[in-house]
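J.: Sequence and computational prediction follow.
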Amino acid sequence: MDGVVVFDGDDPNELADAPTSFVIGSGGERRAVDAAACADRSTVTREYTIRCATGERTTASWTGVPVTDLLDIVDAPAETTHFRVESEDGYAICVPVADALDGVVAFEGDGEQLRETRPYALRFLAGDIDGERLVKGIHRIDLLSLPADADPDRYETVTLDNPEYE
């Protein structure tokens, strides 16, 4: 897939010239992905209605890399149970992979580059996940294989969302 760069480490700043980059990992494998570089080949545009904690609903078209393609990038094992998404400021969610499968890592909203209209360049969206859990300013994605009795909330940090992110 175009836009995929293999590197050692977990700092997307190694791709500093690509503000739409993030790291995805599964087990010991890590890859840096520049979502916008995939624009010609591996992107989709999907409409999502975001349900904010305030009760407000907003519908928009979002363009980005499908979660299913991200799973292929790191050859996600069949045992993968959860999709953990972390923002640049440490805000992180951990959702069942089944809930994330219709999702995208978006770099455009309603045809506009996020990095040009927002204080962040990437956003995770998926249909069955509440708005306050749709991570903005993505830095890292981890694919986890959690045992059935594990508490996915232990892999979350949901109190740090950057106040500049609308």
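T.: Structure received.

J.: Please count neighbours and contacts with C-alpha atoms only from this point.
T.: Noted.

J.: Now do the buried residues in the longest helix that the chain contains.
T.: Selection of the longest helix in the chain by residue count, based on DSSP state H, yields helix 67-73. Buried positions in helix 67-73, judged by neighbour count with 16 or more other C-alpha atoms under 10 Å: 67, 70-71, 73.

J.: for stretch 48-60, same thing?
T.: So for stretch 48-60, counting by 16+ other C-alpha under 10 Å, buried means 48-51.

J.: Dump the residues you listed to TSV, plus distance to Asp102 and secondary structure.
T.: Listed next are those as TSV, based on distance: C-alpha to C-alpha, whole Å; DSSP: H, G, I helix; E, B strand; the rest coil:
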residue	distance to Asp102	secondary structure
Tyr48	10	strand
Thr49	13	strand
Ile50	14	strand
Arg51	16	strand
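
J.: and the comparison structure, right after this:
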Amino acid sequence: MSDQFDTLDRSHVAGDAGGDLRALAERHGLDTLDRETACSSGEPIEGRWRGVPLSALLDAADPEATHLVVEAADGFRVCVPVADALFGILAVERLDAPDEGLPRLVVPSVDGPRMAKHVRRLDTERLPPGTEPETLERLAPDSE
């Protein structure tokens, strides 16, 4: 595991799975995920990531939750259906290249520009039918 892992302890998960990222990794282990995505320029990017499986974190969450809300340190926020998040990880390491954005959301169905980086919080939400998940998102970082 990279030395950067020491800086990730501020990431938290709401609910019973809560805790710092190091403790979550020790409790749930780490999975590896190969992911091809397109960056915001449209160029394809292949990546090999290692991280805490979101399925393990969601096991302890509200069983009626419909979405996972992922918030970055800069306020960027995405809302991912739980059914999609189950196949992803909260990456703590990129195995094939350096990455300055850890921890990072890596989910096969989430486009590159929505792969939140510097994740600081994960929450589950129960959205009523007809509610647009985008109402919980903030796709531009907070300005300072």
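T.: Nice, thanks for sending it over. Since the model is a prediction, treat every value here as computed from it, not as a measurement.

J.: Superposed, what's their TM-score?
T.: With the length set by TM-score structural alignment, normalised by the length of the second structure, the two chains reach a TM-score of 0.84; 138 aligned residues with a C-alpha RMSD of 2.5 Å.

J.: which residues in the second structure does whatever helix or strand comes next after the longest helix of the first structure align to?
T.: Downstream of helix 67-73 of the first structure, the next assigned helix or strand under DSSP states H and E is strand 82-87. The counterpart of strand 82-87 of the first structure in the second structure, using TM-score structural alignment, spans residues 67-72.

J.: Comparing the matching stretch with the first structure, how large is the average distance?
T.: By mean C-alpha distance after the TM-score superposition for the first structure, the fitted stretch 67-72 of the second structure averages 0.4 Å away from its aligned residues in the first structure.

J.: mind listing what's buried in that stretch?
T.: Buried residues in stretch 67-72 of the second structure, defined by neighbour count with 16+ other C-alpha under 10 Å: 67-72.

J.: contact partners of it?
T.: Applying C-alpha atoms under 8 Å, 6 or more residues apart in numbering, the set of residues contacting stretch 67-72 of the second structure from outside is 77-82, 85, 105, 116-127, 133, 136-137.

J.: do stretch 42-51 of the second structure as well
T.: Contacts of stretch 42-51 of the second structure with the rest of the structure, by C-alpha under 8 Å, 6+ apart, involve 25, 30-39, 89-97, 106.

J.: In the first structure, what stretch matches that stretch?
T.: Using TM-score structural alignment, stretch 42-51 of the second structure lines up with residues 55-64 of the first structure.

J.: ok, of the buried residues of stretch 48-60 of the first structure, which one's closest to Thr20 of the first structure?
T.: Ranked by distance to Thr20 of the first structure (C-alpha to C-alpha), the buried residues of stretch 48-60 of the first structure are led by Tyr48 at 20.3 Å.

J.: Would you confirm that that closest one contacts Gly127?
T.: Yes: under the contact definition of C-alpha atoms under 8 Å, Tyr48 of the first structure touches Gly127, with a separation of 6.3 Å.

J.: For Thr81 of the first structure, see how far away the residue lying farthest from the centre of the first structure is.
T.: Largest separation from the mean C-alpha position in the first structure: Asp149, at 25.0 Å (C-alpha atoms, centre = their mean). Computed with C-alpha to C-alpha, to the nearest Å, the distance linking Asp149 of the first structure and Thr81 of the first structure is 12 Å.
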